[in-house]
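Undergrad: next comes the sequence, and after it the predicted model I'd like to discuss.
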Amino acid sequence: MEENKELEKKKNINKMIIMMFLCVIVYNFGHPGTPALIEMRGWEKSVSGELLAFMSVAMFISSPYLGAIADHIGMKKLFIFMPFIYGTSQLFFGFVPQLPLVFIARVVSGFASGGTYAIAFGYVSQLSKSGEKAKNIAKVSSATVIGGAIGQKIGGMVADIDPRYSFVLQFICGSIVSIIILFLMKEIICRKDKTEKLDPKKLNPFATFKYIKDLDNYSRYFCLIILLSGIGIYSYANALNYFLRFNEKVSSNTIGTFVMFSSLTAFFGTAFLLEKLVSKFKEKNIYKFMILIGIIFMAVILFEVKLDVIPYVIMAIYTMSYEMVRSLGNTIIAKRYKENQGKILGVASAVGSLGNAIGSLLSGHLLKMSEFLPFITNIAVMGIVFLLILFNKFDKEKIEKN
């Protein structure tokens, strides 16, 4: 009987992994066509970063809200609507010319995206044994990387016909995925007392920052590192597609191909290379090394771009390096504590989301001022990050026993 229950749980975990794979494919259809859409509308280049910033902030806010609600009313009940809501908002994004409505559509997309990830990770974590949580969550993450690569490629091909078509495809496929979830997924509620009422105070998306005071000095210091890393990485990463479209006149299909290649390279780095490095070196030393390597790569990229060359391979390897940096940041903080992992990683994730939003907001304005500024800003900010890691004074603090 117990064995049958475990088999059922594994089946449901695998179903969620498949659903996330499908969701992320759909969610990435529109990215390669977005620069062409902005160009078609005649909007300012800075709008690209502003839209991404709004979406990042919405993702940050929606995760605790929708995750907590799903715990109480049932995860499937909420998850089923996420692809449909995302696709509907993207349809508005693609066809409504009024910029204020476009920003609202982007916020709704961010809410749906943040809710999708929060519910999926919560679902898998709830069904996993204690010793298998990390492995199963890693499977979800790997599925999203591969799904994102496929989605970007398909979206780029469709956007070459007409950038608006990729958003139509998101609506159609998002609706289909919601129907698949309806018939395939099993409902779970993540609380023991099903009569317990939902406490609105627990839904405060900014409550995570109260936990910062519970961290040791080194962990708080490293949260600053994660924040700055997010700003440095995304001031470049979120400007790159627009740089390729606006400045290099690259087709949406080519952008999709490049992003797919970059995603696959990042998957190799996080799924295989990082595992090998961690088995031989300390995470902190790997983190420093990858930051330094990233700075060197970015300097080479800037030099090549100034020579009117697009170094796609080096850009893809840089993408791998910063994905490894992002993975390591959470691990470094989490390993300092034996308990309260959800709370600890919640702080790290929230700080990372803020860095992403700030970097996204900067990216469009930097690109508007100069095509080289996103690259220069990345080098400058990541240089500061490297020095902060190299000369921090909290490095020798003992790991917490709690």
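TA: Noted; the coordinates are in hand.
Undergrad: only C-alpha atoms from now on, for both contacts and neighbour counts.
TA: Will do.
Undergrad: now the nearest residue to residue 17 once chain neighbours are set aside: which helix or strand?
TA: For residue 17, ignoring the flanking residues on the chain, the nearest one in space by Cα to Cα, 6 or more residues apart in numbering is residue 140 at 5.3 Å. Element membership of residue 140 [criterion: DSSP states H and E] is helix 133-161.
Undergrad: can you name the next helix or strand after that helix?
TA: helix 163-184.
Undergrad: that following helix packs against which elements?
TA: Applying 3 or more Cα pairs under 8 Å, 6 or more residues apart in numbering; DSSP states H and E, we find helix 163-184 packed against helix 2-27, helix 34-41, helix 82-95, helix 133-161.
Undergrad: make it 6 Å
TA: helix 82-95, helix 133-161 (3 or more Cα pairs under 6 Å, 6 or more residues apart in numbering; DSSP states H and E).
Undergrad: now residue 99: how far from residue 47?
TA: 9 Å (Cα to Cα, to the nearest Å).
Undergrad: please say which of those two ends up with more neighbours.
TA: residue 47 (18 against 13; other Cα atoms under 10 Å).
Undergrad: host element of that one?
TA: helix 46-73.
Undergrad: can you give me the helices in the stretch 251-400 of the chain?
TA: 252-268, 274-278, 283-306, 312-334, 341-369, 373-390 (DSSP state H, counting those that start in this stretch).
Undergrad: want to compare, so here's the second one:
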Amino acid sequence: MKQKSLRKFLFFNFLIMAVFNFAHPVTPRLINELELPSYMFGLFFALMSIGSYIFSPIWGSLSDYKGRKRFLMIGVLGYGTAQLGFGLSQSAALISAFRVLGGVLSVSYIAVVMACISDLSSPENRAKSLAYLAATTAMGSAVGSNIGGWLGATNYKYSFIVQFAACIAITVALFFLTNETLEKKKEGKAVLALNHLKLKKSSLDFKSILGALILTVAFMNITTTSYNSTIGYFVESDLKLPTQLNGLILSIVPICAVLVNFLVNPRLAAKYDELKTLIVVIALTGGSLFIWAYSSNLIVMGIFLVIFFIVMPLAQPIYQSMISKHAKDNAGEIMGIQNSARSVGMVIGSLMAGFLYDFGSKLPFLVGSVMALIACLILILQYRREKKTSA
């Protein structure tokens, strides 16, 4: 029964991620047609990430008390509504408000679906299930980017309108076709996870493996956001390619993610130590992105760009697996904390990319690669600390 529900949620995740990505290829056109400054692509991404950071642990902790299903539906319908407002707005202030709202609501789905997959997976199969979640996320992102590019070819607003309609349809389908995954809810009055908003020393020990993982999640999301938030604008404004090709280019990384998460990650999880594997993956991610951005030789650029596309998607399911192993009766809250770390990285990465772009179109990629190498160093130190402790 759990396996059937797991497959159903993975299929829904594919559909939802496709719809969530309809507007990404046309956002650079929105910025250009409204004659907004170039740094706005980073600012809009950052505002959404701020909303995600604030509410990710809140939605996650609420789902531990109230169940998962309602928060999945809130996330899908809420994001579709926020995106409609974003796409039809004409002023930077109104767009910014809808970006924050989009982050607040979309993360209700993103944080809670990871907890759903954990609910439906045995401890020994959790890594594989989360790898499949990452794969369906990537597959949906690739399909959605291509569809969105074609929908917005004549008018970027069409992508947002269709996105809203699809979110309504999927919310209805979630209501009728899925069941609650949380077998035992927390008892008592719901307690909101608000520690990440308090100006006090973190309850996480950053010298522990969990603390190091959460910290490096933030660094790695600076890297991925520097790439993801810049590449669409780079293609639209520097390379002058149409939205259809922009959508195709934006789908390359998700397509690679599908392949590696279905074919490579389950084998890595079964055969190798997760922490050592994660260190190697992050080192290759940062190194390949740096060489691609720094080099002027087309062959070298091509080789290391392919390496980057292959290794970048490997990190997320390893992170999810390792962090989920530390979750006991608060999987929703822990996944929410992880998502907040992602959001911090996304805020920093997007703002940094937006403002660095004017000084050099490849600077966001170079600085992002340095952040990955810092994350790699932190995990190497943690690995040595763990070996010393166990010796």
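TA: That came in fine, so what should we check first? In this text the structure is predicted, and so the values were computed from the model without any measurement.
Undergrad: would you pull the TM-score for this pair?
TA: Between these two chains, after superposing, the TM-score reads 0.85 (TM-score structural alignment, normalised by the length of structure 2); 388 aligned residues with a Cα RMSD of 3.4 Å.
Undergrad: nearest to residue 235 of structure 1, of the helices and strands packed on helix 163-184 of structure 1?
TA: Among those, helix 133-161 comes nearest to residue 235 of structure 1, with 20.0 Å by Cα to Cα.
Undergrad: quick check: the closest one compared with structure 2, mean distance?
TA: Compared with structure 2 after fitting, helix 133-161 of structure 1 deviates on average by 1.9 Å (mean Cα distance after the TM-score superposition for structure 1).
Undergrad: and what of stretch 48-57 of structure 1?
TA: Mean deviation for stretch 48-57 of structure 1: 1.3 Å (mean Cα distance after the TM-score superposition for structure 1).
Undergrad: so that stretch aligns onto which residues of structure 2?
TA: Using TM-score structural alignment, stretch 48-57 of structure 1 lines up with residues 41-50 of structure 2.
Undergrad: over to stretch 103-116 of structure 1?
TA: Residues 96-109 of structure 2 are where stretch 103-116 of structure 1 lands, counting by TM-score structural alignment.
Undergrad: stretch 139-157 of structure 1 now?
TA: Going by TM-score structural alignment, stretch 139-157 of structure 1 sits over residues 132-150 in structure 2.
Undergrad: contact partners of the matching stretch?
TA: 14, 17-19, 21-23, 25, 159, 243-244, 247-248, 251, 254-255, 257-258, 261 (Cα atoms under 6 Å, 6 or more residues apart in numbering).
Undergrad: do that again at 8 Å, thanks
TA: 10-11, 13-26, 114, 117, 159, 243-248, 250-255, 257-262, 316-317 (Cα atoms under 8 Å, 6 or more residues apart in numbering).
Undergrad: and these, which are buried?
TA: Among the contacts of stretch 132-150 of structure 2, those buried by neighbour count (16 or more other Cα atoms under 10 Å) are 10, 13-26, 114, 117, 159, 243-248, 250-255, 257-262, 316-317.
Undergrad: got a markdown table for the helices of the stretch 251-400 of structure 1, with distance to residue 103 of structure 1 too?
TA: Output for the helices of the stretch 251-400 of structure 1, formatted as a markdown table (distance: least, Cα to Cα, whole Å):
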| stretch | distance to residue 103 of structure 1 |
| --- | --- |
| helix 252-268 | 22 |
| helix 274-278 | 37 |
| helix 283-306 | 31 |
| helix 312-334 | 27 |
| helix 341-369 | 13 |
| helix 373-390 | 23 |
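Undergrad: in structure 2, which residue is most central in space?
TA: Geometric centre of structure 2, nearest residue: residue 342, 7.2 Å, by Cα atoms, centre = their mean.
Undergrad: which one in structure 1 is aligned with that one?
TA: Per TM-score structural alignment, residue 342 of structure 2 is aligned with residue 352.
Undergrad: isn't that match right up against residue 226?
TA: Yes. Using Cα atoms under 8 Å, residue 352 of structure 1 makes contact with residue 226 at a distance of 5.8 Å.
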